[in-house]
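J.: Here is my input, please return the structure:
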Amino acid sequence: MATLTDLTIAQATAALRRGDMSAVELTQAHLTAAETLNPRINAFISLTPEVALSQARAADAALARQEGGSLTGIPLAIKDLFCTAGTRTTAGSRILGNFVPPYESTVTANLLRDGAVFLGKANLDEFAMGSSNTSSAFGAAENPWKRRGEEGTALVPGGSSGGSAAAVAARLALGAMATDTGGSIRQPAAFCGVAGIKPTYGRCSRFGIVAYASSLDQAGPIARTVEDCAILLKSMAGFDPRDATSSAREVPDFQASCERSIKGLRVGIPREYRLDGLPAEIASLWEAGIAWLKEAGAEIRDISLPHTRHALPTYYIVAPAEASSNLARYDGVRYGVRQDGEDLKDLYERTRAAGFGPEVQRRILIGTYVLSAGYYDAYYVKAQQVRALIKRDFDQAWGKVDAILTPATPSAAFGQDEKQDDPVAMYLNDVFTITANLAGIPGMAVPAGQDAKGLPLGLQILGRPFDEETVFAVARNIERAAGFTALPTLRAAA
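T.: As a prediction, the model looks like this:
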């Protein structure tokens, strides 16, 4: 049997049920790996070995009774944006540095119901605002991959779910929970050479997830394979009466859909995604992806999504506006870190100045500006109108195609000291991913190749609302054709 930390979720589940190993052994292997490597890559803000081993012992007891759920004994990393009862939840921010929730998010409760083991809370950009995981108040997470010949250069794992992706890639967890507001699952998955899916808005409950932009936020999994993502999403998803945007649609068997044939499937290639200056390596990988799908029997069609060019400015009006509203609750009075002041106004100002980092402050200021009197109609209302047009582009495309194939990112992972001084350059990292959030559709990133320096590159599959099954089917075909087996430099047992 492979090293315990090299197993997939599907393999580990089968091995646990055969009795080839115990859940405690599997969990301890990952805890040992995390304790060894996490001081270097900082993928976890908090490790919870006592909690994990207690859950693993309960999993072994369930397995001994021939009971248990789909994730019994499977060790996972939980993005530190999900509230976990009795375990510190920080959102990567100083202002929530000491917050211990008294309740469990719906998504994590679903995972616990199915027997999962929680290793700890994964690092992220502060309040999920970022594309590099460098804005965390608990230090930057590091990508376990290295450029060939530049082993001393620390690369970003992507963001905001950088810790989740780094933990999975480095073999510190079999899978991870993440969230995606503008690409925060798919971009780090692509940067770290793993798979990740943002499901349809409403597929997973947002209850108990610290909010960034409520009309865009959606939970999803990161794992090493498409099949593992399907297993995790099946557990995570479902209706929740505590979330008014949660869908009551039945949750399909996503794992079974991974083996569906795509013969005759119509796959769209949006011409607007062929950006000027797109690196040749990414353009070439995209063409390879098109060829792989043709070989599998798919029909490739050229399509147009004309309002794509407005997606970035639309997103960076809508998301900061919602963030400005959501983060108003962090005032030092009700919960979180407090800075004393001479009066209430001074207390608010000191608390928020000390508690929020520069990127969060920037987005709050942008959001407050576009919502202010005299600018609301000119910016926020206009952005919502353009957002409706972006969604309409996709609605019209679904009359011609069943799925859409694009690059996942406009580049491979970059250095921690690169691009950080240019917020606009950082925002451009989301150019291929944000349309899925604005339109509320599912999108998945799959590792499919490497650049000239050995860094992973990903392809993205977009699908109709609540048609994750087709997304998984296409993604699995790409995964099979690409045969991506490269491993990061920094990993457990490496």
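J.: use CA for all of it now, contacts and neighbours both
T.: Will do.
J.: Would you map the strands across the stretch 301-450 of the chain?
T.: Assigned strands in the stretch 301-450 of the chain, in chain order: 403-407, 443-450 (criterion: DSSP state E, counting those that start in this stretch).
J.: Please apply the same query to the stretch 101-250 of the chain.
T.: Using DSSP E, counting those that start in this stretch, the strands of the stretch 101-250 of the chain run over 117-122, 175-180, 195-198, 218-223.
J.: Mind putting those strands into a markdown table with distance to Cys258 and mean neighbour count?
T.: As requested, those are exported to a markdown table (distance: least, C-alpha to C-alpha, whole Å; neighbours: other C-alpha atoms under 10 Å):
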| stretch | distance to Cys258 | mean neighbour count |
| --- | --- | --- |
| strand 117-122 | 25 | 29 |
| strand 175-180 | 17 | 30 |
| strand 195-198 | 13 | 34 |
| strand 218-223 | 14 | 30 |
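J.: will you turn these into TSV that also has distance to Lys453?
T.: Formatted as TSV, these follow (distance: least, C-alpha to C-alpha, whole Å):
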stretch	distance to Lys453
strand 117-122	27
strand 175-180	26
strand 195-198	20
strand 218-223	23
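J.: now the other sequence, so there's something to compare against:
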Amino acid sequence: MKDRLAKAEALNPEIHAFIRFTPDVAMAQAKGAEARQMAGTLKGPLDGIPIAHKDIYETAGIPTTGHSRVLEHHVPKADSAAVRAWADAGAVMLGKLATHEFAFGGPSFDLPWPPARNPWDTARFTAGSSSGTGAAVAAGVILGGTGSDTGGSIRGPSALCGIAGIKPTYGLCSRMGVLPLSHTLDTVGPMAWTVEDCALLLQALAGHDPADPSSANRPKPDLLSGLNGGVKGLRIGVIRHFHEQDWPVSAGVAAGIADVARVLQAQGATVTEVTLPSLQDFNAAGWLILAADAFAVHEPWLRTKYRDYGEFLRERLALASTISAADYVQAQRRRRELNDAVAKVMEGCDLLLTAAQPSEAPLITVPGKWTSFEVANFTIPFNLTGQPALTVCAGYGEGGLPVGAQLIGRPFEDATVLRAGHAYEQATTWRARRPVMAG
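T.: Sure, this is the predicted structure:
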């Protein structure tokens, strides 16, 4: 584990994935895992593997800042449910990972820590907000890490960084102890190099938590026993108009989506085209709800610590303050209509397929403070519906940069989504390629 920490520390000046390292915690947990291995009492497949947590996951005795000056000195007294779950499984925490400020404002250059950079090209963006997790996994310094997904913050960085990441079904995993952004959309989940690793990490996170009001009171799912079951007989609906008409994607992304459809069809899946309401309709409702919820969370601090926020988040929240109650109610009404439309389509499909990001990673200086509202988002529709959605690496496009595709399943059919993503990975060679890092 010393070598792993040394590699992470050596690469961090390039990619800024970590806000802080936790070497004492890591070495203590690693020694415990080593002792269990020697005694033949390993806890399971996560025992001893290196992970890290997005810095909105509270960690007892270790600062949890949300990548913000507002909470720069905040030291929680207890671990979040997710941190506790992975520690109980024996995972070794190397540190806390960069995020967009409070999972909404970034990439910002006026905060106490710089934004994470993409290991495939450090002049490029990682997407957000789980930016540090995407960078650290792609660079190979951790096997997996926590992300959070309110409008696509697991799936976006996974696409641009060339890794796997799943937004589980809303309510499948406890959000207890995670700094909130939107109480009606927030979802926690894992990011890792492979879908199989995501499944292992999610298995430890999933389950009912009475301490979280949003937690679904359902039996703990089995996400692993059917992982190698293949896709024969599955019905996959390609939402072609999302990425061809509503917001045309780059040639590389289009080729990646087509490759996923072709590979899964060759393995026995049925692939058809489906139609949903326009991507812009989902974006209008989704961003209005997200922004209003975010303002409700931050309104008390905005009154007393307005200038402590970075410019991007400060002005996004100021805009959100102008949303009326009527606007919010109408957006929630439209959300129900959109959800009904998706549910109707899912009656004839086991999975949906579309883009996860519109292009390969742009330069980190390109996204502006309003880019999130201006560029169509392929991921937020499935935050509105609460469905499980997985990003897989679907090849490499312009400049050798990774491209991602998104697979979406029915609520609480996370295992099916993981099974299809794993089948695609097993049938392709994309996982054999890593970014070349100087460290």
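J.: rewinding a little: do you know which of the strands of the stretch 301-450 of the first structure lies nearest Gly355 of the first structure?
T.: Closest to Gly355 of the first structure of these, according to C-alpha to C-alpha: strand 443-450, at 33.0 Å.
J.: superposed on the second structure, where does that closest one end up, distance-wise?
T.: By mean C-alpha distance after the TM-score superposition for the first structure, the fitted strand 443-450 of the first structure averages 0.6 Å away from its aligned residues in the second structure.
J.: Any idea which of the strands of the stretch 101-250 of the first structure gets closest to Asp430 of the first structure?
T.: Among these, strand 175-180 comes nearest to Asp430 of the first structure, with 11.0 Å by C-alpha to C-alpha.
J.: so where in the second structure does the closest one end up aligned?
T.: Across the second structure, the stretch matching strand 175-180 of the first structure (TM-score structural alignment) is residues 144-149.
J.: In the second structure, what residue corresponds to Ile390 of the first structure?
T.: Ile390 of the first structure maps onto Leu338 in the second structure, by TM-score structural alignment.
J.: unless I'm mixing things up, its match is touching Gln280, no?
T.: No. Contact criterion C-alpha atoms under 8 Å: Leu338 of the second structure and Gln280 do not qualify, at 11.4 Å.
J.: Which one's more surrounded, these two?
T.: More crowded of Leu338 of the second structure and Gln280, by other C-alpha atoms under 10 Å: Leu338, with 21 against 17.
J.: returning to what we had before: nearest to Ala413 of the first structure, of the strands of the stretch 101-250 of the first structure?
T.: Using C-alpha to C-alpha, the strands of the stretch 101-250 of the first structure put strand 195-198 closest to Ala413 of the first structure, at 15.1 Å.
J.: related to what we said a few turns ago, and the contacts of the match of strand 175-180 of the first structure?
T.: Under the criterion C-alpha atoms under 8 Å, 6 or more residues apart in numbering, residues 50-54, 103, 129-130, 133, 137, 153-155, 167, 185-193, 197-198, 201, 383 lie in contact with stretch 144-149 of the second structure.
J.: which residues are contacting stretch 379-391 of the first structure?
T.: Counting by C-alpha under 8 Å, 6+ apart, 305-308, 310-311, 313-315, 317-318, 321, 370-371, 435, 438-440 sit against stretch 379-391 of the first structure.
J.: in what helix or strand does Ile257 of the second structure lie?
T.: Using DSSP states H and E, Ile257 of the second structure falls within helix 251-266.
J.: can you name the residues of the first structure that that helix overlays?
T.: Per TM-score structural alignment, the counterpart of helix 251-266 of the second structure in the first structure is residues 280-295.
J.: got the buried residues for that stretch?
T.: Glu281, Ile282, Ala283, Leu285, Trp286, Ala288, Gly289, Ile290, Ala291, Trp292, Leu293, Lys294 (16 or more other C-alpha atoms under 10 Å).
J.: Rebuild these as CSV, extending it with distance to Leu47 of the first structure.
T.: Shown next, in CSV, are these (distance: C-alpha to C-alpha, whole Å):
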residue, distance to Leu47 of the first structure
Glu281, 37
Ile282, 36
Ala283, 39
Leu285, 37
Trp286, 38
Ala288, 40
Gly289, 38
Ile290, 41
Ala291, 43
Trp292, 40
Leu293, 41
Lys294, 45
